[in-house]
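A.B. asks: Could you look at this predicted model? Sequence included:
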Amino acid sequence: MRNKDVIKNSLGQSHEIIEKVVKPGDVVIDATAGNGYDTVFLAKLVGETGRVYSFDIQEQAILNTRKKLEDLGLAGRVVQIKDGHQNMDLYVKEKVKAVMFNLGYLPGGDHSIGTKADTTIAAIKKALQLIQVNGIVTVVVYYGGDSGFDEKEAVMEFIKGIEFRQFNVMKTEFVNQPNCPPILVCMEKLFE
């Protein structure tokens, strides 16, 4: 029997790390809103005085996220933006405590619409500029099936070149699981 409290999946690990960093009043970004689970998670963490910027390119993702937020009374904490995450710097003009990415496609949506290597890497670069010292960027890399292999390889290559004096970069993955289990990448800003 598996002990889920000891080893969580990549998404669970990202939430655990974010929970240790984000406090009420913080400003954060959900770079890939999807069905809204991370946006809701972040909205609860930042509290009434904080703010979440939530990005997605798909109208269905925006609607799914809005419904969850409204049902939980959290909509006032979130700025939803229907635009690509690579444009986050056009909307966010302040330093943020955390940025979360879940790569791939909208669960239950059109698999032909998903994150792509070029825009994802551009977005990660902008997230690294927006993050404050001691802030964290998490990226859960979903790949396999019908998409994501090229993006995974490009992101893994990109993170190797992040300046080690400015950022700690960690990658965790399950190496003995079948079917391309997601990979978690965390980037912590050490210095400005």
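C.D. replies: Good, I have the coordinates. Numbering: from 1, shown residues only.

A.B. asks: C-alpha only now, for contacts and for neighbours.
C.D. replies: Will do.

A.B. asks: Just to check, Leu42 is in contact with Ser54?
C.D. replies: No - the pair Leu42 and Ser54 does not pass the contact test of Cα atoms under 8 Å, sitting 9.7 Å apart.

A.B. asks: what's the overlap in contacts for the two?
C.D. replies: Asp30 (Cα atoms under 8 Å, 6 or more residues apart in numbering).

A.B. asks: now the strands: where do they sit in this protein?
C.D. replies: Assigned by DSSP state E, the strands in the chain fall at 27-30, 51-56, 78-82, 96-102, 131-141, 167-173, 183-189.

A.B. asks: Put this next to the previous one:
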Amino acid sequence: MKSRGLSGAVPLSHFFLRERLKTGDCAVDATCGNGHDTLLLAQLVGQGGRVWAFDVQENALVATEERLAGAGCLDRVVLVHSGHERLAEVVSEPVKAVVFNLGFLPGAPRETVTSSETTLAALEQAAELLLPGGIITLAVYTGHPGGAVEGRAVEAWAAALAPGRFNVWRCRQGNRSEVAPYLVVVERIPS
């Protein structure tokens, strides 16, 4: 994939993930989609690390599995055919990063989208599993039905996090439309 710099929420998320994740870490892709974020996480955590990748759509998991197998990274990823609201049922160990790419599966019908209810439940669980110095990245898409409501819910959740325990950033491109995707980054303050 040709780099376009930091053009968009996902490349900015990847910038932060590259800075934070190291070999041997554990991470979660809460919405694996076509597997781009999952592959990056798998490459960053290396052979000694582990990634859990969640999606409710079977075709997303198949695409992710193919992408990982092609890159030789499938052995360090657990593919989970479930919603991210079940994160803590599947992941029991602390993690260094949790990635959310909200909205819908690119290239698929837009009938299946993330929702405020499941995303907020997953965020609560992610925050509890997050190691000091770990991050949660949320690429927030508001240009589809329900997207703006979910975006407001995510921002309200993040704003309510204890400032002594978390740092929260909202990153928007100043020269893009107000409905362009943006990034929310939550850092658990290092101890």
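C.D. replies: Thanks, I have the structure now. Fair warning: this is a prediction, and the values are worked out from it, not measured in the lab.

A.B. asks: on that earlier part again, relative to Val155 of the first structure, which of the strands of the first structure is closest?
C.D. replies: strand 131-141 (8.6 Å; Cα to Cα).

A.B. asks: List the contacts of that closest one.
C.D. replies: 10-11, 14, 18, 21, 95-104, 127-128, 152, 182-192.

A.B. asks: Using neighbour counts, give me the buried entries of the residues you listed.
C.D. replies: Among the contacts of strand 131-141 of the first structure, those classed as buried by 16 or more other Cα atoms under 10 Å are 10-11, 14, 18, 95-104, 127-128, 152, 182-189.

A.B. asks: Stretch 59-67 of the first structure vs the second structure, average distance?
C.D. replies: Taking mean Cα distance after the TM-score superposition for the first structure, the mean distance separating stretch 59-67 of the first structure from the aligned residues in the second structure is 0.5 Å.

A.B. asks: Now the counterpart of Gly47 of the first structure in the second structure: closest residue in space that isn't a chain neighbour?
C.D. replies: Structural alignment places Gly47 of the first structure opposite Gly46 in the second structure (criterion: TM-score structural alignment). Leaving aside its chain neighbours, Gly46 of the second structure sits nearest to Thr23 (5.0 Å; criterion: Cα to Cα, 6 or more residues apart in numbering).

A.B. asks: do the same with Phe174 of the first structure
C.D. replies: Nearest to Phe174 of the first structure is Pro181, by Cα to Cα, 6+ apart, at 6.6 Å.

A.B. asks: re earlier: tell me the contacts of the match of Gly47 of the first structure?
C.D. replies: 22-24, 76.

A.B. asks: my read: Leu102 of the second structure touches Tyr141, true?
C.D. replies: Yes - here Leu102 of the second structure reaches Tyr141: they are 6.1 Å apart, a contact under Cα under 8 Å.
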